[in-house]
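**Q** Build me a structure from this.
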Amino acid sequence: MAGNSKRRGAMRKEGTKKGMVVGSGGQRRRALKGKGPTPPAEMRPGHPAARRATAAGRAGANFGGKPGAAANRRRPGDGDAPETVLGRNPVVECLRAGVPATALHVAVGTTGDERVAEAVQLAADAGISILEVPRGDLDRISGGALHQGVALQVPPYSYAHPDELLEAAAESGEPGLIVALDGVTDPRNLGAVVRSVGAFGGHGVVVPQRRAAGMTAVAWRTSAGTAARLPVARATNLTRTLREYATAGYMVAGLDTEGSVTLDDFELATGPLVLVIGSEGKGISRLVKQTCDVTVSIPMAGPVESLNASVAAGVVLADVARQRRLG
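**A** You can find the predicted model right below:
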């Protein structure tokens, strides 16, 4: 066949075969180079995840904690949207509690009462931006909800890694004390638990990533500022995290109305301990209960069958602190 230098009767001479042509990809030194593996979403310019990561970096590591390790070890799914607190009383309460915020929005023409004046003064003292905006813009920010002319923008909380709680306990030189919440969906309960853990010498709180309350402005306000000093970690899989804590030498004790031991007989509280607390209605889940080394019940003197999650946490933590003082 004419043109094929390897067949009889070919017209082309040896060595005149065409080289690489446009679109062939090239050969050897002139070959096209691969771009390598696809980078993570947060490292791709223009990707929504990259924009969220940049915004989170500008906003700070968390509401009031350390910007170092926690920011470098964020758990997947921690990039919650910023929160907007609406209404004069809620805004003032958040500012009084020291909830970190990025901006205070005040509608043009808002009647200035003592609550609005206090909100503006507290925001100014805390270095929070005060923006006077048209009422229509505030309506859009609030999604049409009642705002009474004021709104407080709060950045998303950046959770610690569960391993950081182990590190905090090791650095303290005391037996570790961690509280894990399973299925607690009320942010006020979360805030109250954080406050109790801080009061009784705990080293942190762990919450599940899904189907659980997060560190919202309400939780921060209920903690009365303790959330600024105590790390809160978010676990992608609470059961796996509890197993890792057990491997690290922690006793995992679940609070249950039908516990295998009562709080009066719980003598292992002086060692490294993870206290697991479930919701008031359902308690701790089956898988989490199976992960626990022991289940503990609170002896009741009256007809009440169960306690609110935050109240139960306070009772047990107070007794653990008492045992550790005596032991």
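
**Q** C-alpha only now, for contacts and for neighbours.
**A** OK.

**Q** where do the strands sit along the stretch 201-327 of the chain?
**A** Per DSSP state E, counting those that start in this stretch, the stretch 201-327 of the chain carries strands over the ranges 204-208, 232-235, 251-255, 261-262, 273-278, 294-297.

**Q** which one of those lies closest to A123?
**A** Closest to A123 of the strands of the stretch 201-327 of the chain, according to Cα to Cα: strand 232-235, at 25.2 Å.

**Q** outside of the closest one, which residues touch it?
**A** Outside strand 232-235, the residues within contact range by Cα atoms under 8 Å, 6 or more residues apart in numbering are 75, 78, 159-162, 165, 204-209, 241.

**Q** Does T185 belong to a helix, a strand or coil?
**A** coil (DSSP: H, G, I helix; E, B strand; the rest coil).

**Q** who are the neighbours in contact with the residue nearest to G225 when sequence neighbours are not counted?
**A** Distance criterion Cα to Cα, 6 or more residues apart in numbering; nearest residue to G225, sequence neighbours excluded, is A97 at 6.1 Å. By Cα under 8 Å, 6+ apart, A97 lies in contact with 220-221, 224-225.

**Q** May I see the residues you listed arranged in TSV, with distance to G112 and neighbour count as well?
**A** Output for the contacts of A97, formatted as TSV (distance: Cα to Cα, whole Å; neighbours: other Cα atoms under 10 Å):
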residue	distance to G112	neighbour count
W220	27	28
R221	24	24
A224	27	18
G225	28	19
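
**Q** that older thread, now render the strands of the stretch 201-327 of the chain as CSV, adding distance to A50.
**A** Below are the strands of the stretch 201-327 of the chain laid out as CSV (distance: least, Cα to Cα, whole Å):
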stretch, distance to A50
strand 204-208, 24
strand 232-235, 21
strand 251-255, 38
strand 261-262, 50
strand 273-278, 35
strand 294-297, 43
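
**Q** The structure of the following sequence is requested for comparison with the preceding one:
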Amino acid sequence: MADVNRPGAIRKKKRAPLKGSGGKGRRSLEGKGPTPRAEDRPYHKAHKAKKLAERQQRSAGPARQQRLGGKRTSEELVTGRNAVLEALRTDIPAKHIFVMANLEQDERIREILTTVTRRNIPALEITRGEIERLTEGAVHQGVALQVPPYKYPDAGDMTASVLEKWHAGSLSKPPLFVALDGITDPRNLGAIIRSVSAFSGHAVIVPERRAAGVTASAWKTSAGAVSRVPVAKASNLNRVIDQLKDQGVFVVGLAGDGDVALPDLNLATEPLCIVVGSEGKGLSRLVAEKCDQIVSIPIDSAMESLNASMAAGIALYEVSRLRSQASS
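**A** Next comes the predicted model:
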């Protein structure tokens, strides 16, 4: 047996590690934990995009919060290149325009950007994920226009103001209003507003509940006429009709079974309010009872009824024609 106490002998008092490096590389073997998300890595382009979006969100303030994780407001979005371009061409009021980052531009996008620059509409560049959340699944084609809520005047105050101008001799034609009873499609509302503007009407009256309002769709369909014809809200349409009658305005309702045919309307030259009912139910019972006359539009017997906006347009044209005929 070797003498371990002899001079020069190797004394091994520590046991050798059983495996590996003896724990020297334990820290390196533990690693650095899970890989951070791309948007949390400062050197990654997703992180830069996230920071840019945060800065734009802060600059947009509450307007941008309406759908980007914040509370929903009554503001609406016009989406799609054609729709946004048409809206801008008709001078629809706009609060912001959202454009997807790295969007491939065509003639429509270039005209959109030129128009918003000329009108000083703030343009915000956002990511694809943000614009998809913003538009909630609608076809956006990389662009969305934010439309602010329409400010409705009170129906009673507005009609009284028009009648005051009439009595003061400030109007060349008698007051002409259109009241809507049960119209829920904003496109019908927009088309009616357009007809009212075309035939020198003074205002459109809509009920406060269960009725279409001035939305982005109504703005588009009106071809910008909403900026020329006020749309007033009535908390109670029957009460507003009573007020109009007390102020000397004749109220006529449109219905297929009217007792007066439109060409025989002898009230056309008087201050007038035309009431248009819904396509399905027509005029409500109380509104029909309050009308001075129920007027029908002669149509082919094979046709069941006319579209509400078409009926309103025909009636307004006939009133305009009768007024022009009477003044000549």
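
**Q** TM-score of the superposed pair?
**A** With the length set by TM-score structural alignment, normalised by the length of structure 1, the two chains reach a TM-score of 0.73; 250 aligned residues with a Cα RMSD of 1.8 Å.

**Q** coming back round to it: and which of the contacts of A97 of structure 1 is nearest to L317 of structure 1?
**A** A224 (17.8 Å).

**Q** which position in structure 2 aligns with that closest one?
**A** Here A224 of structure 1 is matched to A223 in structure 2, going by TM-score structural alignment.

**Q** nearest residue to its match other than its sequence neighbours?
**A** A223 of structure 2's closest residue in space is T90 (Cα to Cα, 6+ apart), at 5.6 Å.

**Q** What does that neighbour correspond to in structure 1?
**A** Under TM-score structural alignment, T90 of structure 2 pairs with A97 in structure 1.

**Q** measure that match to V207 of structure 1 for me?
**A** 22 Å (Cα to Cα, to the nearest Å).

**Q** L138 of structure 1: what's its closest spatial neighbour, skipping adjacent residues?
**A** A107 (6.5 Å).

**Q** Identify the residue of structure 2 aligned to the one you found.
**A** Match for A107 of structure 1 (TM-score structural alignment): M100.

**Q** So that match sits against L145, correct?
**A** No - M100 of structure 2 lies out of contact with L145 (Cα atoms under 8 Å); the separation is 11.9 Å.

**Q** Q153 of structure 1 should be in a helix, yeah?
**A** No - counting by three-state DSSP, Q153 of structure 1 is not part of a helix but strand.

**Q** What residue in structure 2 is paired with it?
**A** Looks like Q153 of structure 1 aligns to Q146 there (TM-score structural alignment).

**Q** Setting aside sequence neighbours, what's the nearest residue to that match?
**A** L77 (4.6 Å).

**Q** post-alignment, whichever strand or helix holds the one you found versus structure 1, mean distance?
**A** Assigned by DSSP states H and E, L77 of structure 2 belongs to strand 76-79. Its aligned residues in structure 1 lie a mean 1.2 Å from strand 76-79 of structure 2 after superposition (mean Cα distance after the TM-score superposition for structure 1).

**Q** State the span of structure 1 onto which that strand is aligned.
**A** Taking TM-score structural alignment, strand 76-79 of structure 2 hits residues 83-86 over in structure 1.

**Q** contact partners of stretch 122-138 of structure 2?
**A** 49, 53, 56, 60, 67-68, 77, 79, 95-101, 116, 140, 142-144.

**Q** what about it, distance to the chain center?
**A** In terms of Cα atoms, centre = their mean, to the nearest Å, the centre of stretch 122-138 of structure 2 is found 15 Å from the chain centre.

**Q** which parts of it are buried?
**A** Residues 123-127, 130-132, 134-135 are the ones in stretch 122-138 of structure 2 that count as buried (16 or more other Cα atoms under 10 Å).

**Q** Then stretch 294-307 of structure 1?
**A** 294-298, 306-307.

**Q** burial count for the closest residue to Y152 of structure 2 other than its chain neighbours?
**A** Spatial nearest neighbour of Y152 of structure 2, chain neighbours left out: A232 (5.2 Å); criterion: Cα to Cα, 6+ apart. Residues near A232 of structure 2, counting by other Cα atoms under 10 Å, number 22.

**Q** And for V311 of structure 1?
**A** V311 of structure 1, neighbours per other Cα under 10 Å, totals 15.

**Q** just the angle between the longest helix along structure 1 and strand 273-278, please?
**A** For structure 1, the helix that runs over the most residues, judged by DSSP state H, is helix 309-326. Calculated by axes from the mean of the first three to the mean of the last three Cα atoms, to 10 degrees, helix 309-326 of structure 1 forms an angle of 160 degrees with strand 273-278.
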